[in-house]
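Undergrad: sequence first, then the predicted structure, then my questions.
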Amino acid sequence: MLRNFLTYGLSLALLQLLIACNPAPVDDTTAKTASGETESAPAADAKGDATDAEILVVAFGDSLYAGYGLDQNEGFAPELQAALRAQGKDVRVHNAGVSGDTTAAGLRRMDFVLDSLPRKPDLVILGLGGNDLLRGLKPADTRANMDAMVKKLQDRDIPVLLTGMLAPPNLGAAFSDEFNVIYPALAKKYDVALYPFFMDGLVGRPRLFLPDGLHPTAEGIDLIVGKITPQVVAVLEG
């Protein structure tokens, strides 16, 4: 396990150097990807594509959700949709992942995304924080932003499934101790479902990552989807 986290930490440390060399600000419409390129935010295309499904799930996150570096049908949202439909769920999974998003950027765009949907989602899968780690942002700020997003969703009476992140060892024990409790603490505070670590099962397995060493391959996404789908089903049926 320690070797896995060290591998994860080294990859994050290298990416931090890349970010430090080009610290352009990230806004809500153009996001900085891990490779240093810019990627436009996905259009609010849920109108017209969710009205024909009984269940609407929103995958709200960063590049790990957006399907960075993958074909359109290989990302987290389309693969999760396929897995849920294979289990007999009439579901549309709307991809609200934006590459480069920090928790602050996610908080700024959340109301817009929700208001752009044709109806209230049956579930929002919320996974942000990886870019906060890459930028070395204060865990207290990450926690405050995540807290505000979960509260927004609860105020709208929308069920939430949090997918957590873990800080790599290279950021130091004090940082890790403060960051790693964020997601379990929020899940407990708001009584929402928690998938503790979005990258569970991938760390330390290089073949499941793209050449950048950070984003999952299509096979890596399949592994994630296979592990998280039972919990998504449980929340939908709960």
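TA: Nice, thanks for sending it over.

Undergrad: all contacts plus neighbour counts: C-alpha atoms, from now on.
TA: OK.

Undergrad: any idea which helix or strand comes after the strand or helix carrying Leu15?
TA: In this structure, Leu15 sits in helix 2-21 according to DSSP states H and E. Following helix 2-21 in sequence order, the next helix or strand is strand 30-32 (DSSP H and E).

Undergrad: which element follows that next one toward the C-terminus?
TA: Note on strand 30-32: by DSSP H and E, the next helix or strand toward the C-terminus is strand 38-40.

Undergrad: Thr38 contacts Ala31, correct?
TA: Yes. If you go by Cα atoms under 8 Å, Thr38 and Ala31 touch, sitting 5.5 Å apart.

Undergrad: who's more crowded, those two?
TA: Neighbours around Thr38 and Ala31, counted as other Cα atoms under 10 Å, are more numerous at Ala31. The numbers are 24 against 15.

Undergrad: which residues sit in contact with that one?
TA: Ala31 makes contact with 38-41, 98-101, according to Cα atoms under 8 Å, 6 or more residues apart in numbering.

Undergrad: run the last query once more with 6 Å
TA: Counting by Cα atoms under 6 Å, 6 or more residues apart in numbering, Ala31 makes contact with 38-39, 99-100.

Undergrad: let's bring in a second model and compare:
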Amino acid sequence: MMTKSLRYYCIPRNFSTLLLSTAISLMLFSCGQKQEQSTADSTTDTENTAQENVENTTKSEDKKVILFFGNSLTAGYGLEPEQAFPALIQKKLDSLNLDYQVVNAGLSGETTASGDSRLEWVLERQDIDIFVLELGANDGLRGIPTEETNRNLRSMIAKVKEANADAKIILAGMMVPPNMGPEYSNRFQKLYPAIAEEENVMLIPFLLQNVAGETELNQGDGIHPTAEGQEIVANNVWQVMKDAIEEIPNS
């Protein structure tokens, strides 16, 4: 069980500008329901891929497992599997001769509620050394009450701790656009740091830092990163993950 106090990484210097950029990017998505339908249409494919990734991964005695559990951002929507940030993390690990195996359990369209329901199936089939939880963006875009998102995220963290007591848990923070209402946006923004501190897990303050709102780093929908954008996301993740790895014995 992780005992070190909460640490913050990659906090933007100009937070208000970043929030505005994020809002622009997310509003393009929330106002364009055609893209939401397109993402929904791809859910079956990514669900099959996520299940196959879990079922076909057998933990070897000399490799530790990092499981990414998220939505279309983790699944690498619109890209080849090897371009998604979990695959890029695997390349980074291999380049450093670190004996870790990455499992991408990202599913397009996933909310915290559906993720909470799906997680037990994953935990029954996969031992985990590091668990990266990337969910909540779809909750925010749909205006799901933050109390529900909060409850579901904490539930998933609790399930991972129960199934893998020594696993390191990394929570990927997200934001929502102010057109959801300033009160809702403010509550959502504070959700992830509060959960990370109270649950004693590691935090990526904003997964899409330096990507959200940057036209050239996002696909045509304005929300899903391009291959280049995924490389930046992978770096955001790595800044936290490298510390998690250092805390694991014999890494």
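TA: Great, that's in hand. Keep in mind the model is a prediction, meaning the values are calculated, not measured.

Undergrad: one step back: just the buried residues out of the contacts of Ala31 of structure 1, in PyMOL syntax.
TA: PyMOL command restricting these to the buried ones, with burial defined by 16 or more other Cα atoms under 10 Å:
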select buried, resi 39+99+100
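
Undergrad: which one among the contacts of Ala31 of structure 1 gets closest to Phe5 of structure 1?
TA: Closest approach between the contacts of Ala31 of structure 1 and Phe5 of structure 1, by Cα to Cα: Gly100, at 22.0 Å.

Undergrad: how far away is the closest residue in space to Ser63 of structure 1 that isn't next to it in sequence from Tyr65 of structure 1?
TA: Using Cα to Cα, 6 or more residues apart in numbering and skipping the chain neighbours, the partner closest in space to Ser63 of structure 1 is Ser99 (3.8 Å). As judged by Cα to Cα, to the nearest Å, Ser99 of structure 1 and Tyr65 of structure 1 stand 8 Å apart.

Undergrad: one more: Ala105 of structure 1?
TA: Between Ala105 of structure 1 and Tyr65 of structure 1 the computed distance is 15 Å (Cα to Cα).

Undergrad: so what's the residue count around Asn48 of structure 2?
TA: 12.

Undergrad: residues in contact with stretch 193-209 of structure 2?
TA: Stretch 193-209 of structure 2 is contacted by residues 6, 169-174, 233 when judged by Cα under 6 Å, 6+ apart.

Undergrad: put the buried members of the residues you listed into a PyMOL selection.
TA: Listed next is the PyMOL selection for buried residues among the contacts of stretch 193-209 of structure 2, using 16+ other Cα under 10 Å:
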select buried, resi 169+170+171+172+173+174+233
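
Undergrad: take the contacts of stretch 193-209 of structure 2 and keep only those in strands.
TA: Under the assignment DSSP state E, those contribute 169-172 to strands.

Undergrad: where in structure 1 does stretch 70-86 of structure 2 fall?
TA: Using TM-score structural alignment, stretch 70-86 of structure 2 lines up with residues 61-77 of structure 1.

Undergrad: buried set for that stretch?
TA: 61-70, 74-77.

Undergrad: same check on stretch 195-213 of structure 2?
TA: 195-196, 200-213.
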